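my questions concern the predicted model and sequence given below.
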Amino acid sequence: MSEQKHALVTGGSRGIGSEIVKVLLSEGYEVWSLSRTKMDDRENLHHIGCDMADRSSTEAALESVIKQAGSMDVLVNNAGITRDGLIMRMKDEAWDEVLAVNLTSVFLTCRRISRLMASQRKGSIINISSVVGIMGNGGQTNYAASKAGIIGFSKSLARELASRSVRVNVVAPGFIDTAMTDALSGVLKEQIATQIPLGRIGKAVEVAEAVAFLASEKASYITGQVLAVDGGMAM
């Protein structure tokens, strides 16, 4: 019988994170999810309440995960928020909160889980960035800075952990259909789709499948890379 695989997903209760959890469960992982929103009970799924903007909350949740799991094969840093606005009117709180959730939490989780993976001499870390971190976007300087930061952080971490057979990669989603985009009008969605070479908005499961690929042995020789799941937006 094969050994049970363990995965940790931040922000796993909604949107892309929820699909990542579903796909990893379907692939046989036992999954721990960190989020503020409670998740429905599912076999092999463990939810730990955590405010990813709060350092002490995040660190306590990570210790709880490690105590329960004992080992970790996959870490997916998906937690993210937006607080959009033009920089001339952006408040300090909008900058600080986005950087705390989107970037500092990645540092905290990677710092702790990489120690475990390095001692195991195996593991795969997938950090969720965005095409905004590659292309930029007006009104999202805070978000773009956090997502671009993830890319540089991940490439550096990949170099640090390669000798321990731990891989680090980035998935950069484009415009993906989630509850957040449901509020947009059909006309606006059609306008956005015209800017995408494949001519349509992406599905959350398409991002999740890319994550599952990078987590798997099929990607055993891939590290330090950015995989854009964006229909060609960032070409």
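Thanks, I have it.

C-alpha only now, for contacts and for neighbours.
Noted.

where along this protein do the helices fall?
Assigned by DSSP state H, the chain shows helices spanning 15-26, 55-69, 92-99, 105-120, 132-135, 141-161, 179-182, 186-193, 204-215.

any chance of JSON lines for those, columns mean neighbour count?
Shown next, in JSON lines, are these (neighbours: other C-alpha atoms under 10 Å):
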{"stretch": "helix 15-26", "mean neighbour count": "21"}
{"stretch": "helix 55-69", "mean neighbour count": "16"}
{"stretch": "helix 92-99", "mean neighbour count": "17"}
{"stretch": "helix 105-120", "mean neighbour count": "18"}
{"stretch": "helix 132-135", "mean neighbour count": "18"}
{"stretch": "helix 141-161", "mean neighbour count": "20"}
{"stretch": "helix 179-182", "mean neighbour count": "11"}
{"stretch": "helix 186-193", "mean neighbour count": "13"}
{"stretch": "helix 204-215", "mean neighbour count": "20"}
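
try it against this one:
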Amino acid sequence: MKLKDKVVLITGGGSGLGREMGLTFAREGAKVGVNDIRPESAGNVVTEIERLGGTARPFVADVSSSAAVAKMFAEFIAAFGTIDILINNAGIARASEVDNPDLFMTHQKTDEDWHKMLATHLDSTFYCTREALKVMIPKQSGRIINMGSIAGTTGLAFASDYCAAKGAIISFTKSVAREVVPMGILVNCIAPGFIDTPMTAPIPSEVRKQIEQTTPIGRFGEPRDIAAAALFLACDDSKFMVGQVLSPNGGYVI
């Protein structure tokens, strides 16, 4: 087992990529904290992990709130005693539920939509990283894996807020990686392409076909493709990886 007795916290762990990473890490021996804003989603993944024979606990919190994150970390450390791995995975595809494509254009985005997108992705990554480092720095070890996106490496039309958040997360990763590597903490980023998850499910079929045609491998990725990358960055196989961006994307960005 590559993560035997390691303690991991996965934000947005109640579905999609977060769920898959939780299951993968549990199979490799990690104790998993499953964060989600939805109690039922977090609880369901914890149940799945326990059925595998693993150890997991739910932590319900809105990680875009600094106070909520501080409270969650206090509860997490009380439950597990430490944190070895943090995966900043929480995110949303859009800030509001709208069917009008015109509203995705930058000049139509509201202040509220802009701030919600950045808070959910970028603020949460900062808040959780800050709390994790308070534990990791004294023990001089730890791994932090931030979830970027090809949206942050190449840009996607009609998603300027999402792209801005993901691009910022990539830069944040590189800065913090330089800062804490002398303390035995490795910080890296994953920038997925289009993956089959609940987040991409609403993509219209004609748009999906266009994406598949644009992707050299000819299909969307699977959650396990990203979980495998996360496992690599979390275990000793990646001990020379510092501030890097792994991008499993089927060739969409080369």
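Cool, got the structure. Predicted model only: the values in this text are computed from it and were never measured.

now the TM-score, please.
The TM-score (TM-score structural alignment, normalised by the length of structure 1) is 0.95; 234 aligned residues with a C-alpha RMSD of 1.5 Å.

between the helices of structure 1, which gets nearest to N169 of structure 1?
The closest of the helices of structure 1 to N169 of structure 1 is helix 141-161. By C-alpha to C-alpha, the value is 6.5 Å.

which residues touch that closest one?
With C-alpha atoms under 8 Å, 6 or more residues apart in numbering as the test, helix 141-161 of structure 1 has contacts from 81-84, 86-87, 94-95, 98-99, 102-103, 106, 114, 118, 127-130, 132-134, 136-137, 166-170, 223-226.

picking that back up, tabulate the helices of structure 1 (JSON lines), appending distance to D41 of structure 1.
Compiled in JSON lines, these are given as follows (distance: least, C-alpha to C-alpha, whole Å):
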{"stretch": "helix 15-26", "distance to D41 of structure 1": "12"}
{"stretch": "helix 55-69", "distance to D41 of structure 1": "17"}
{"stretch": "helix 92-99", "distance to D41 of structure 1": "29"}
{"stretch": "helix 105-120", "distance to D41 of structure 1": "24"}
{"stretch": "helix 132-135", "distance to D41 of structure 1": "34"}
{"stretch": "helix 141-161", "distance to D41 of structure 1": "31"}
{"stretch": "helix 179-182", "distance to D41 of structure 1": "21"}
{"stretch": "helix 186-193", "distance to D41 of structure 1": "33"}
{"stretch": "helix 204-215", "distance to D41 of structure 1": "20"}
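
for H47 of structure 1, which of these is the nearest?
Of those, the one closest to H47 of structure 1 (C-alpha to C-alpha) turns out to be helix 55-69, at 9.5 Å.

contacting residues around the residue minimising distance to the centre of structure 1?
By C-alpha atoms, centre = their mean, structure 1 has its centre lying nearest to N78, at 2.3 Å. For N78 of structure 1, the contacting residues are 9-12, 16-17, 127-128, by C-alpha under 8 Å, 6+ apart.

what about 7 Å?
9-11, 17, 127-128 (C-alpha atoms under 7 Å, 6 or more residues apart in numbering).

narrow these to those in strands?
Within the contacts of N78 of structure 1, residues falling in strands by DSSP state E are 9-10, 127-128.

which ChimeraX command selects the buried ones in these?
To isolate the buried ones among these in ChimeraX, judged by 16 or more other C-alpha atoms under 10 Å, type:
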select :9,10,127,128
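
of the ones in strands among the contacts of N78 of structure 1, closest to H46 of structure 1?
Looking across the ones in strands among the contacts of N78 of structure 1 and measuring by C-alpha to C-alpha, the closest to H46 of structure 1 is V9, at 10.3 Å.
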